[in-house]
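Asker: okay, predicted coordinates and the sequence, questions at the end:
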Amino acid sequence: MPARNAQERTSRFLSLILRHAPDTIGLALDQHGWADVAELLDKAARHGTPIAPEALHELVATNDKQRFAFSADGTRIRASQGHSLRSVDLALPAEAPPAVLYHGTASRFVTSIRQSGLRPGSRRHVHLSTERETATRVGARYGVPVVLEIRAGALHALGHVFHRADNGVWLTDAVPVRYIDFPGTAR
């Protein structure tokens, strides 16, 4: 259990640094969100959060959500999605999504979503899943989970752009209310 807790702390730290606040440790991300691995390890250690190279590789390889990815040559690392930094563009190609995607949220947010649809909030994109179970787990992190069905295919047919992150999460700018099916309601 202690190793798992250490890995979780490291994952949370990397999420902060690679998604939201690289300046916390004086790290620079390039325009596509990549950071030099050696520089990350050095600056994390100087910040008081040392990460062994082997631990970093294990975290990237075994993270159940594949939150992070190495470049093909292994010298750079980035968060797969979830950035709040407006300067980061993952440069993911636009793709046609499946007909239906899912969004997990907490029940306390449903009223707001019914009024204004799905918005990215502090992040760059709305996150969508291909699996209801994944969306349920995401929603459960914030309270009583609610899974919304998103008619992504219909939205895409109207010209709405979708991207798929390296970890399989679908990203889009926003989802209007009329393309969201709420639990217990008809289409």
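Answerer: Cool, got the structure. Residues are numbered from 1 along each chain as shown.
Asker: from here on, just use CA atoms for contacts and neighbour counts.
Answerer: OK.
Asker: packing partners of the longest helix seen in the chain?
Answerer: Longest helix in the chain by number of residues (criterion: DSSP state H): helix 2-15. Other helices and strands packing on helix 2-15, by 3 or more C-alpha pairs under 8 Å, 6 or more residues apart in numbering; DSSP states H and E, are helix 53-62.
Asker: what's the local residue count around residue 115?
Answerer: Residue 115 has 10 neighbouring residues, counting by other C-alpha atoms under 10 Å.
Asker: and stretch 64-78, what's buried?
Answerer: 66, 67, 68, 69, 70, 76, 77, 78 (16 or more other C-alpha atoms under 10 Å).
Asker: second structure follows, compare the two:
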Amino acid sequence: MTEQQKKKISKFLSYVLRHHPESIGLNLDENGWANVDELITKSKRDSYQGFTFEELDEIVQTNSKKRFAFNEDKTKIRASQGHSININLALIPQQPPEFLYHGTAQNNIYSILEKGIEKRSRQHVHLSIDKETATNVGMRHGKPIIITISTEKMFEDGILFYLSENNVWLTDFVDAKYISK
């Protein structure tokens, strides 16, 4: 499978598993899990050409951001985080490191410094453990700006943090008082 094919399938999976399972008539359980056989069958509908289990397995195993995860026997799959639909990832609150990072486009910085970082249509704000990852996220939206978040202070102030299966730190909101550019 070419990198272009992997990217196309990965984008489709993100769309379906994070945002619009109904677009192919897919059922997700309360924790965001979909039946793998149902996903494969329903991905072949309409104009989308679908994929095999082997291709799906390769994408889950080789995706550099580990966006998707199988259950133990690989009969179910879900997105690791980034959902705009209401699901419960069953994440356990954890103490974050002293600082985490958020990558954004330059045109968003003034709003963020004024209002903080909002989750908007997502379930959580996504934060990175390192500046490199945050830079890659910010580059998707234009010239990247890396924001440093005083997450240890947030945690001390009673704000909850979660660590997703693919090591993305999640929280509900980052107040501007915890942000430095």
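Answerer: Now that the structure is in, tell me what you want to look at. Since the structure is predicted, the reported quantities are computational estimates derived from the model, not experimental observations.
Asker: and the TM-score between them?
Answerer: In this superposition the chains share a TM-score of 0.97, using TM-score structural alignment, normalised by the length of the second structure; 180 aligned residues with a C-alpha RMSD of 0.9 Å.
Asker: about what we covered before: pull out the buried positions in the longest helix of the first structure.
Answerer: Of all the residues in helix 2-15 of the first structure, those buried under the rule 16+ other C-alpha under 10 Å are 7, 10, 11, 14, 15.
Asker: so which of those comes closest to residue 158 of the first structure?
Answerer: residue 15 (33.4 Å; C-alpha to C-alpha).
Asker: check contacts around that closest one.
Answerer: 67, 79 (C-alpha atoms under 8 Å, 6 or more residues apart in numbering).
Asker: try 7 Å
Answerer: residue 79 (C-alpha atoms under 7 Å, 6 or more residues apart in numbering).
Asker: how about the helices in the second structure?
Answerer: Under DSSP H, the second structure gives helices at 3-14, 36-42, 53-62, 109-115, 131-139, 151-156.
Asker: nearest to residue 95 of the second structure, out of these?
Answerer: Residue 95 of the second structure lies closest to helix 151-156 among the helices of the second structure, at 6.8 Å (C-alpha to C-alpha).
Asker: superposed on the first structure, what's the mean shift for the closest one?
Answerer: Its aligned residues in the first structure lie a mean 0.6 Å from helix 151-156 of the second structure after superposition (mean C-alpha distance after the TM-score superposition for the first structure).
Asker: what span of the first structure lines up against that helix?
Answerer: Under TM-score structural alignment, the alignment places helix 151-156 of the second structure onto residues 152-157 of the first structure.
Asker: in that stretch, what counts as buried?
Answerer: Buried residues in stretch 152-157 of the first structure (16+ other C-alpha under 10 Å): 152, 153, 155, 156.
Asker: could you dump the buried residues of helix 2-15 of the first structure to a markdown table with distance to residue 40 of the first structure?
Answerer: Converted to a markdown table, these look like this (distance: C-alpha to C-alpha, whole Å):
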| residue | distance to residue 40 of the first structure |
| --- | --- |
| 7 | 16 |
| 10 | 12 |
| 11 | 13 |
| 14 | 9 |
| 15 | 13 |
